[in-house]
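Enquirer: Compute the structure for the input listed below.
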Amino acid sequence: MGESCPKCSAATISKGTAEPWCPDCEWNLDRFEAQNRRPEIGWRWVDRRLFRAAYWLTERQHAELTGEPVAARSASAARIVTVAVSVLLLAAVAALLVTGIWLLLYDFFTPVNLIGALMIAVAVFLRPRLGGLDGRAERLDRGTAPTLFAVIERVAGAVGAPTPDVVLLDAERNAYTSTIGLRRRRVLCLGAPLWAVLDPQERVALLGHELGHFVNGDVRRGLVTQAARTTLARVSYLLRPERGAGIVEIIVEFLGRIASQLFLWLHLLLLWTSMRDSQRAEYRADELAARAAGTDAAIRMLDQFLFGDALDTVVRREARAGHGSAAWSAAGRQSLTRLAPEVPAFRQLSRRTEVSLFASHPPVGLRSGLLAARAAQPAAVVVTELEQARMDEELAAHYERVRRELAAATW
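Expert: Okay, here's the model as predicted:
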């Protein structure tokens, strides 16, 4: 039991090395702890102010969304700014490319050709990337995993999302979706250490959330808006000068550093703006997870991420001992049962430790809290224990490959 809260006299609590806070009135929950956070800029006084801004923005967004459904594509200020700036940046890159081609062809064998070639090279460097498949992940197919693909289709139908074109399995304790290539193929990747530990309805919730990203209007996922997340940072990199020795080189270096830093700060400002809309999209994906699996299962699935390090440790321990996915699941469920009394405290603490202007996801505690504040939804898709067993049987060879990878990895 901690000391008394100076505001409401309730007993304060703490977890690990975190500074105490009051679980009742939330006194000191917004405390900046440099020792428990990854530096964002590197200057503590700047990081502290950025944390304060991120905390306020994140809490305000959560309060605004409580009690009302999250629109898939709302015309928020963050979305409008991100799209508008992305269009301008793409237009600038296209103009650079066209001008470079014109100068390259204007008059052969003159210095102008070199300028044109340089402009073309810069435009190619700044171009949007189409993405590709992760070479470390293993591709699954319907022929060997029919039950999994059938469940994916049912969940996609429940949330109104298209089915993925590619399904992958990797060794990360995570899951993600992306859209890649000229044909914009939709990719779903499931992390085996996470998938194996989830119960049947939690798996439905995970699929509902990830497939929901295909329809939740996340501004990060558009080909056009990719420019907002990458172009200015690449310009900053190009302008970063080499260290010079002479007076002219020193002056050029000084001016180059100023220009590089200016574009870097513009990049960070645009990134921080786009993350506001991305966090809103995550709340929308959580709502779709609740629609597919039921609210209770969606909250349980989210709460697992409060204890990611602990669950990752037990899964790796079992993998090193030569045990397969069944042992991962049993050990993980045992850990979750033991940690269940800690959930309310870690939900609160996540609002301190996970908040950031760079974060694409809201803190887990706010996400589960938003679902709990809404009317409970029944499951639209129900997966039985038998179906779960079939899925695991179909993935047995893939689990074994992941087990060997986890066993060989250094801690």
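
Enquirer: Please count neighbours and contacts with C-alpha atoms only from this point.
Expert: Will do.

Enquirer: What is the burial count for the residue nearest to residue 22 when sequence neighbours are not counted?
Expert: Leaving aside its chain neighbours, residue 22 sits nearest to residue 12 (4.4 Å; criterion: C-alpha to C-alpha, 6 or more residues apart in numbering). Counted with other C-alpha atoms under 10 Å, the neighbours of residue 12 add up to 21.

Enquirer: ok, now how distant is residue 12 from residue 338?
Expert: Per C-alpha to C-alpha, to the nearest Å, residue 12 is found 22 Å from residue 338.

Enquirer: swap in residue 381?
Expert: Using C-alpha to C-alpha, residue 381 is found at 28 Å from residue 338.

Enquirer: With neighbour numbers in mind, choose between those two.
Expert: Neighbour count, other C-alpha under 10 Å: between residue 381 and residue 338, residue 381 has more, with 21 against 10.

Enquirer: so who does that one touch?
Expert: 154-155, 158, 204, 292-293 (C-alpha atoms under 8 Å, 6 or more residues apart in numbering).

Enquirer: so it, which of the three states?
Expert: Of the three states, residue 381 takes coil according to DSSP: H, G, I helix; E, B strand; the rest coil.

Enquirer: which other helices and strands contact whichever helix or strand residue 60 is part of?
Expert: Using DSSP states H and E, residue 60 falls within helix 44-65. If contacts are counted by 3 or more C-alpha pairs under 8 Å, 6 or more residues apart in numbering; DSSP states H and E, helix 44-65 sits against helix 364-373.

Enquirer: ok, now with 10 Å
Expert: Here helix 44-65 is seen to pack against helix 247-293, helix 343-353, helix 364-373 when contacts are counted using 3 or more C-alpha pairs under 10 Å, 6 or more residues apart in numbering; DSSP states H and E.

Enquirer: downstream neighbour of the first one in the secondary structure list?
Expert: With elements assigned by DSSP H and E, the helix or strand that comes after helix 247-293 is helix 295-303.

Enquirer: what angle do that following helix and helix 247-293 make?
Expert: Inter-element angle recorded for helix 295-303 and helix 247-293: 150 degrees (by axes from the mean of the first three to the mean of the last three C-alpha atoms, to 10 degrees).

Enquirer: Need the contact partners of helix 295-303.
Expert: With contact meaning C-alpha atoms under 10 Å, 6 or more residues apart in numbering, helix 295-303 is reached by 194, 198-206, 208-209, 286-293, 336, 340, 343-344, 346-347, 364-365, 367-372, 374-379.

Enquirer: Sequence B follows; please return its structure for comparison with A:
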Amino acid sequence: MIDTMSGTGACRDCGATLVSLRDAAPWCAGCEWNLDAYDAPRRVPEFGWTWVDRWTWRLAFRMTRRQFGRLVGRPLGATGSGRAALLTAAASVVLLAGVVALAITGVWLIVAFPVPNLSVVLGVALLGLAVALRPRFGRLDPDLEVLSRDRAPELHALVDEVAAAVGAPLPHIVGVDDDLNAYAGLVGLRRRRVLCLGLPYWGALDAQERVALLGHELGHFVNGDPRRMLLTQPAFTMLGSAADLVRPVDTVSGGGIVEMVGEALGKAFQWVLSRLLFGVHLVLVCVALRDSQRAEYLADEMSARAAGSAAATSLLDAVLAVESTALAVRREARAGHGADRWRAAAAEARAAAADRLPRLRQLSVRDEASLFAAHPPAGLRRRMLTDRPWRDPAVVLTEARLARIDAELAKEYARVGRTLSWSG
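Expert: Predicted coordinates for the structure are as follows:
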């Protein structure tokens, strides 16, 4: 239960009464004074040093608001990848070239000199390092329950319509799992497009919110999100992998003082190199995630294009109410009820929290600001949509068609319901 509090003081700028939710630092609902306050008790430490966490949060807050101000009101297509995307791509190209150079040098050292030779040992080491740092193409999640067109024709037909509405290619694989989430991604060397719908999430949404969810996720195939692009993947993973490789580990040795000093010096060098690599990795990830947040705004607009602005904004309110939705769905699952009751219970929980939603939207701007956040705060995402031209739905999902889709997924709903009822 989230309690709304008023009467916690007066706004320094406009004199209005401050508000708060539960234990959050109070702020002004009118002019948003003090919304930019660092609320240490509510923050999960990211670096472990309070002064560093405070400074990085404030930097993230300013960057997030600045990006929102730069993008708001601009039409779809006018907000293409900017400096963050170019820097991420350039860094990825350099890193990839470095791995290729390691591999070529390693092969040359192996074949250019006769065996036995120390150069062969070095060549094998360099080749092994190149293999360890190679780009990863991702694999299909083993928990994904793949749904073929024959098995779920109505669901696939809806996906087809939404993809056409947002101008996105069709996913190669459509599946479900038991998470309160949904995602779209690319896997394998052939870059197969995967759409996954978490059934507790999917089942708790109403008809047009489901269309909005599909529009958002399919929009990730065309919105230039760097997390899903092969060219920018090295910037997200390669230096982090290198930092792990050189991180010092404790070993058991029984040597004398010379060995102990040598081991201590080696560990010190490894520690410094590991921290340096990890620091550069963090910088690259933070820069890349700025462009990921831009891509999320564009995916939200594609969501509105498919389902209409009302459904797209309602979906973002569902994101804010995800905890109450999870409780409602789990309660109904334990009672043995199906997706129709999941949806009704989630709607009831959101209706009960309707008077708190404006505060939740504002508080999300503070709580969700982070240098490592791939998504902008839900409150800013909703505000971005409401500040754009209002859209009517391009795809309408009727209740009869929704019922047919849920009937196709009856077996999967039952399985997920059992999992939810057993979970803590």
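
Enquirer: Quick check: buried residues in stretch 214-230 of the second structure?
Expert: Neighbour counts over stretch 214-230 of the second structure (16 or more other C-alpha atoms under 10 Å) mark 214-228, 230 as buried.

Enquirer: I misspoke; the intended subject was stretch 2-15 of the first structure.
Expert: Of all the residues in stretch 2-15 of the first structure, those buried under the rule 16+ other C-alpha under 10 Å are 5, 10-14.

Enquirer: ok, which pair from these is furthest apart?
Expert: 10 and 14 (13.2 Å; C-alpha to C-alpha).

Enquirer: Now residue 29 of the first structure. Nearest residue, chain neighbours left out?
Expert: Leaving aside its chain neighbours, residue 29 of the first structure sits nearest to residue 21 (5.3 Å; criterion: C-alpha to C-alpha, 6+ apart).

Enquirer: now for that neighbour: what does it line up with in the second structure?
Expert: When the second structure is aligned by TM-score structural alignment, residue 21 of the first structure is paired with residue 27.

Enquirer: List the contacts of its match.
Expert: Contacts for residue 27 of the second structure (C-alpha under 10 Å, 6+ apart) come out as 6, 8-12, 16-21, 33-37, 359, 362-363.

Enquirer: In strands, which of those appear?
Expert: The strands, defined by DSSP state E, take in 6, 8-10, 17-21 from those.

Enquirer: about what we covered before: which of the helices and strands packed on helix 44-65 of the first structure sits closest to residue 400 of the first structure?
Expert: Residue 400 of the first structure lies closest to helix 247-293 among these, at 27.9 Å (C-alpha to C-alpha).

Enquirer: can you tell me the helix or strand for the residue nearest to residue 182 of the second structure when sequence neighbours are not counted?
Expert: Of all residues not flanking residue 182 of the second structure in the chain, residue 197 sits nearest, at 4.6 Å (C-alpha to C-alpha, 6+ apart). If you go by DSSP H and E, residue 197 of the second structure is part of strand 192-198.

Enquirer: what's the mean gap between the helix or strand following that strand and the aligned bit of the first structure?
Expert: Counting by DSSP H and E, the next helix or strand C-terminal to strand 192-198 of the second structure is helix 199-204. Mean deviation of helix 199-204 of the second structure relative to the first structure after superposition (mean C-alpha distance after the TM-score superposition for the first structure): 0.7 Å.

Enquirer: Tell me which other helices or strands helix 199-204 of the second structure touches.
Expert: Contacts defined by 3+ C-alpha pairs under 10 Å, 6+ apart place helix 199-204 of the second structure against strand 173-177, strand 182-187, helix 207-219, helix 309-320, helix 322-334, helix 339-352, helix 410-422.

Enquirer: Residues in contact with the second one: which ones?
Expert: In other words, strand 182-187 of the second structure. Outside strand 182-187 of the second structure, the residues that touch it by C-alpha under 10 Å, 6+ apart are 136-141, 171-174, 176, 191-202, 213-214, 216-221, 227-230.

Enquirer: go again using 6 Å as the cut-off
Expert: With contact meaning C-alpha atoms under 6 Å, 6 or more residues apart in numbering, strand 182-187 of the second structure is reached by 137-139, 192-198, 217.

Enquirer: And the shortest one, by the same measure?
Expert: Residues outside strand 173-177 of the second structure that contact it (C-alpha under 6 Å, 6+ apart) are 144-147, 194-198.

Enquirer: cool, the longest one as well?
Expert: Residues from elsewhere that reach helix 339-352 of the second structure, judged by C-alpha under 6 Å, 6+ apart: 203-205, 325, 328-329.

Enquirer: Reformat these as JSON lines; add distance to residue 414 of the second structure and neighbour count.
Expert: Shown next, in JSON lines, are the contacts of helix 339-352 of the second structure (distance: C-alpha to C-alpha, whole Å; neighbours: other C-alpha atoms under 10 Å):
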{"residue": "203", "distance to residue 414 of the second structure": "12", "neighbour count": "24"}
{"residue": "204", "distance to residue 414 of the second structure": "14", "neighbour count": "25"}
{"residue": "205", "distance to residue 414 of the second structure": "17", "neighbour count": "25"}
{"residue": "325", "distance to residue 414 of the second structure": "18", "neighbour count": "26"}
{"residue": "328", "distance to residue 414 of the second structure": "16", "neighbour count": "22"}
{"residue": "329", "distance to residue 414 of the second structure": "13", "neighbour count": "28"}
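
Enquirer: how about CSV for the residues you listed, with distance to residue 278 of the second structure added?
Expert: Listed next are the contacts of helix 339-352 of the second structure as CSV, based on distance: C-alpha to C-alpha, whole Å:
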residue, distance to residue 278 of the second structure
203, 40
204, 40
205, 40
325, 37
328, 41
329, 40
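
Enquirer: Nearest to residue 45 of the second structure, out of the residues you listed: which one, please.
Expert: residue 325 (26.3 Å).

Enquirer: Against residue 367 of the second structure, how distant is the closest one?
Expert: Separation of residue 325 of the second structure from residue 367 of the second structure (C-alpha to C-alpha): 19 Å.

Enquirer: Quickly note the distance from the most centrally placed residue in the first structure to residue 150 of the first structure.
Expert: The centre of the first structure sits closest to residue 360, judged by C-alpha atoms, centre = their mean, with a distance of 5.1 Å. For residue 360 of the first structure, the distance to residue 150 of the first structure equals 30 Å [C-alpha to C-alpha].
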